[in-house]
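*Asks:* test case, fold it:
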Amino acid sequence: MSEIPKEEYLTTCTAACAGCSSSLSLRYVLKAAGPDTVLVVPACCTSVIQGMYPNTSFNVPVYNIAFAAAAACASGMSKAFRSAGKKTNVIVYAGDGGTVDIGIQALSGAFERGTDFLYICYDNEAYGNTGMQRSGATPLGALTTTTPAGKTETKKDLDQIVAAHNPPYMATACSAYPLDLYKKVKKALSIEGPKFIHILAPCPPGWRYNSDKTIEIGKLAVKTGSWVLYEREYGKLTVSGPSRMALKKPHPIEEYVRAQGRFKKATPEIIAELQQSIEKNLARIKKEEEGIC
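*Replies:* Take a look at the predicted model:
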């Protein structure tokens, strides 16, 4: 951790919930990006935790934008900066609702146009800012305010959708591994063109666990293979260090599921389906890294 700068661009006066991992992730994103950065934030938890005007907990410029328009706004902003000869980092920092669902059309368009920006989706697997309603990123069996008996559909595979656009760089990260996240943001910002980082951001009130367990929950997600850390640079996939063990011998998914109240109604059949899905995904990632597929 000694290589991470001491400068802070996210101050201690945020309105985030105790144990909020999305604000923790943003802290390291901004450390990697530095002061010459503009955040584009659609409607999401981040648009609230930044604070009330005229005060803010962010020490970089922030442009708040409508739910569906973050990537479109970033496209225009990036073009304006580049036309003026500026290398300012344009970073979209959006939740899963504004990425997987509402904002996916603008995201796809920006990637198709080759916009020089970094799009980050911090994924707490529900619409956290408005009360934890189900999103396309909510996993099978999870309780939300709109799926009180547990979600009956599987999580949308956003990473495969983004990969289909062939960006020069994309990666997954988790708030429980800040150095891994920091390095991936630094690498992404060193590459021209559209970049994407998908961060798993455990949420204490939404996932129903004690706020002091955020890091533990994030590490369980990685150790069980529920969340695989990797980079895909110019089409070449490389699994990151923390996920190496999971690729060989993952912990049982039940360890992760039973640590969260949102899965309290998950039946043995649902848990078995989640485990099977993980095994299938790990096998696919392993083959891709080895160049088999």
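
*Asks:* only C-alpha atoms from now on, for both contacts and neighbour counts.
*Replies:* Will do.

*Asks:* the stretch 151-293 of the chain: strands as residue ranges?
*Replies:* Applying DSSP state E, counting those that start in this stretch to the stretch 151-293 of the chain gives strands spanning 169-174, 194-200, 230-233, 236-239.

*Asks:* so for residue 122, which of those sits nearest?
*Replies:* Closest to residue 122 of the strands of the stretch 151-293 of the chain is strand 194-200 (Cα to Cα; 4.7 Å).

*Asks:* would you do the same for the sequence below? I want to compare the two.
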Amino acid sequence: MSTDNKPFNLLTPGHNGCAGCCDALAAKYVLMAVGSDCIIVNPTGCLEVMTTPFPKTAWNVPWIHSLFENGGAVASGVEAALIALGRKGNTKVIGIGGDGSTMDIGIGALSGAFERGHDITYVCVDNEAYMNTGVQRSSGTPFGASTTTSPSGKSSYGNPTKKKDMPAIMAAHGSPYVATTSIGYANDMIKKVKKATDVKGPTYIHAHAPCPTGWGFDSSKTIEIAKLAVDTCLWPLYEMEDGVVTSVKKVKDPKPVEDYLKTQSRFKHLFKMEGGAEEIKKIQAMADKNISYYGLDK
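*Replies:* Presented below is the predicted three-dimensional model:
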């Protein structure tokens, strides 16, 4: 809050994010959930680059840039320093990183932070590729998506591997609270981030975040496409407490995955190439597995 008790933006407008930027939306929701009494640790990535072009910053809260690989370690250090100084109080230590820094390059440091039990919340803003450096695939890239390092072509239908189940990995560390969310559901994300920060110990939020630039869709469609991922059951929304799924967002009459895939140029080859229909069937099977495993349609 400002000194005259009028609310103000904890992430200011005027940053360098693309129109329809998923990272800006995610950061805004996180700050709406936790308020100004927080310290943000932000590894290298789109969010860091577009909010802090030297000598300017869009952050109205304490913020520190970590390297791609050590976001979890820096967040651990911030929390330990606050305790050592007797200043922890209610201050929340929040890590916000993309899928590359979270699921690939920085997973070791993040694992260590959770194994040690630091009282931090880590939010993965998952736009499913390394968008800041040229749309290279990450372990968050979904099956069949075309990226600059998993391009579709005569010998390829795009990314050949399935998306890494990062929430399950973090739950396996003994985290007391893990949740998936989406920037298409602002209230859900705000509620879950707040809940995560109110839980003592290392907590993890995985936010699905469509990227207009990297995925290839009109920037006005970010929220619409985010909701389609949920409605087709390719991105289930759930909460886990002490490793047990305790809450699931139900999906009445799930839509076919084609409704989601056809909105993005990263999947357009599947509708043009010989054999593409079979690849779409494989993606539909993944959605069907989510429906069955999480009971999304019950």
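
*Asks:* quick one: TM-score?
*Replies:* TM-score for the superposed pair, counting by TM-score structural alignment, normalised by the length of structure 1: 0.92. Supporting figures: 280 aligned residues with a Cα RMSD of 1.6 Å.

*Asks:* circling back to that earlier point, mind putting the strands of the stretch 151-293 of structure 1 in JSON lines, mean neighbour count and distance to residue 25 of structure 1 included?
*Replies:* Converted to JSON lines, the strands of the stretch 151-293 of structure 1 look like this (neighbours: other Cα atoms under 10 Å; distance: least, Cα to Cα, whole Å):
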{"stretch": "strand 169-174", "mean neighbour count": "26", "distance to residue 25 of structure 1": "8"}
{"stretch": "strand 194-200", "mean neighbour count": "25", "distance to residue 25 of structure 1": "8"}
{"stretch": "strand 230-233", "mean neighbour count": "20", "distance to residue 25 of structure 1": "17"}
{"stretch": "strand 236-239", "mean neighbour count": "17", "distance to residue 25 of structure 1": "20"}
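
*Asks:* compared with structure 2, how much does stretch 273-283 of structure 1 deviate?
*Replies:* In the superposition with structure 2, the average deviation recorded for stretch 273-283 of structure 1 is 1.3 Å (mean Cα distance after the TM-score superposition for structure 1).

*Asks:* show me what counts as buried in that stretch.
*Replies:* For stretch 273-283 of structure 1, the neighbour count (16 or more other Cα atoms under 10 Å) marks 274, 275, 278, 279, 281, 282 as buried.

*Asks:* likewise for stretch 145-162 of structure 2?
*Replies:* For stretch 145-162 of structure 2, a neighbour-count test (16+ other Cα under 10 Å) marks 145, 146, 147, 150, 151, 152, 157, 158, 159 as buried.

*Asks:* ok, now stretch 187-195 of structure 1?
*Replies:* 188, 189, 193, 194, 195.

*Asks:* the third one -> structure 2?
*Replies:* When you say that, I think you mean residue 193 of structure 1. Using TM-score structural alignment as the criterion, residue 193 of structure 1 maps onto residue 201 of structure 2.

*Asks:* grab the nearest non-local neighbour of its match.
*Replies:* Nearest residue to residue 201 of structure 2, sequence neighbours excluded (Cα to Cα, 6 or more residues apart in numbering): residue 119, at 4.1 Å.

*Asks:* trace the one you found over to structure 1, please.
*Replies:* Looking across to structure 1 (by TM-score structural alignment), residue 119 of structure 2 lines up with residue 116.

*Asks:* surely the residue nearest to residue 201 of structure 2 is in contact with residue 204?
*Replies:* No: assessed by Cα atoms under 8 Å, residue 119 of structure 2 is found out of contact with residue 204, at 11.0 Å.

*Asks:* doesn't residue 205 make contact with residue 175 of structure 2?
*Replies:* No: Residue 175 of structure 2 is beyond contact range of residue 205, at 10.9 Å (criterion: Cα under 8 Å).

*Asks:* before we move on, the earlier item: the buried residues of stretch 273-283 of structure 1 in helices, which ones?
*Replies:* With DSSP state H as the criterion, helices contain 274, 275, 278, 279, 281, 282 from among these.

*Asks:* save those as a markdown table, and put in distance to residue 161 of structure 1 too.
*Replies:* Formatted as a markdown table, those follow (distance: Cα to Cα, whole Å):
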| residue | distance to residue 161 of structure 1 |
| --- | --- |
| 274 | 20 |
| 275 | 22 |
| 278 | 18 |
| 279 | 20 |
| 281 | 15 |
| 282 | 17 |
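
*Asks:* so residue 110 of structure 2 sits in a strand?
*Replies:* No: under DSSP: H, G, I helix; E, B strand; the rest coil, residue 110 of structure 2 sits outside any strand and is assigned helix.

*Asks:* to which residue of structure 1 is it aligned?
*Replies:* Under the alignment (TM-score structural alignment), residue 110 of structure 2 maps onto residue 107 of structure 1.

*Asks:* now do residue 293 of structure 2
*Replies:* Under TM-score structural alignment, residue 293 of structure 2 pairs with residue 284 in structure 1.

*Asks:* what's the burial count for its match?
*Replies:* 14 (other Cα atoms under 10 Å).

*Asks:* what sits against it?
*Replies:* Contacts for residue 284 of structure 1 (Cα atoms under 8 Å, 6 or more residues apart in numbering) come out as none.

*Asks:* how far away is it from residue 160 of structure 1?
*Replies:* To residue 160 of structure 1, residue 284 of structure 1 is 12 Å away according to Cα to Cα, to the nearest Å.

*Asks:* can you map out the helices along structure 1?
*Replies:* Using DSSP H, the helices of structure 1 run over 21-33, 46-49, 70-83, 104-113, 158-163, 178-189, 204-207, 214-223, 244-248, 253-257, 268-290.
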